[in-house]
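Enquirer: Build me a model:
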Amino acid sequence: MTKWGFPGSDITLFNSPRGVAVDFSGNVYVADTENHRIQKFDSDGGYLVSWGSEGSDDGQFSYPDGVAVDSSGIYTLLIHKIIGSRSLMIMAIL
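Expert: From the prediction side, this is the model:
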């Protein structure tokens, strides 16, 4: 087991990470909740890519609270704090 990351909003930094998932290749996905994005790292903690920004349009998130991966895609659980509803967003694997 290893750990990486520090508080912040720049790439590779986290602001209230709440969900973590690992794919079949060992890549790690983090729901970086307060930064409104999903970040992807290799198994050694090396940054690969991130998706999202704050909003409700395509490619945007509003407080992603969880993340899961399978062979079909990347899934995020979004908690909309203002109205308290939940929705599931499905992303294609890039």
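Enquirer: contacts and neighbour counts: CA atoms only from here.
Expert: Will do.
Enquirer: Tell me how far Tyr47 lies from Val28.
Expert: Here Tyr47 is placed at a distance of 9 Å from Val28 (C-alpha to C-alpha, to the nearest Å).
Enquirer: Another sequence for comparison is provided below:
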Amino acid sequence: MMPYLLNLGMTSPQTYKLKIQAQGRVIVPTDVRANLGVQEGDELILVKEEYGYRLTSRRLLAESLYGSLKKAEDEERDFTQELLDDRKVEAEGKGW
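Expert: From the prediction side, this is the model:
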């Protein structure tokens, strides 16, 4: 069985021992919360990946997804702009 990892998007691996408390609650260490840019009441997202799980914030997930659609310097297509253009045409077709 492959061990599950908690990847916080950091360049060097850092390990945190977390204990599951009543009702499945886990305390996220202060430095991890700061790294994720979250505070009390914010939602975190746990993403299942091939070899484990990744804990992230909505902001970091959105940034990574947006970045994956950005046009690379050596590429000719800008997928983000294509998506926006498609949605605009779709909205205009519906009279929005």
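Enquirer: Drop the TM-score for these two in here.
Expert: The TM-score (TM-score structural alignment, normalised by the length of structure 1) is 0.26; 43 aligned residues with a C-alpha RMSD of 4.1 Å.
Enquirer: returning to what we had before: what residues do Tyr47 and Val28 of structure 1 have in common as contacts?
Expert: The contact sets of Tyr47 of structure 1 and Val28 overlap at 40-41 (C-alpha atoms under 8 Å, 6 or more residues apart in numbering).
Enquirer: Between those two, which is the more surrounded one?
Expert: Counted by other C-alpha atoms under 10 Å, Tyr47 of structure 1 and Val28 do not tie: Val28 has more neighbours, with 21 against 15.
Enquirer: Identify the residue nearest the more buried one in space, chain neighbours excluded?
Expert: In space, and not counting its chain neighbours, Val28 of structure 1 is closest to Val22: 4.6 Å by C-alpha to C-alpha, 6 or more residues apart in numbering.
Enquirer: Ser57 of structure 2: neighbour count?
Expert: Using other C-alpha under 10 Å, Ser57 of structure 2 has 19 other residues around it.
Enquirer: The one 3 residues further on too?
Expert: Taking other C-alpha under 10 Å as the neighbour definition, Leu60 of structure 2 ends up with a count of 14.
Enquirer: Would you double-check that it falls in a helix?
Expert: Yes. According to DSSP: H, G, I helix; E, B strand; the rest coil, Leu60 of structure 2 belongs to a helix.
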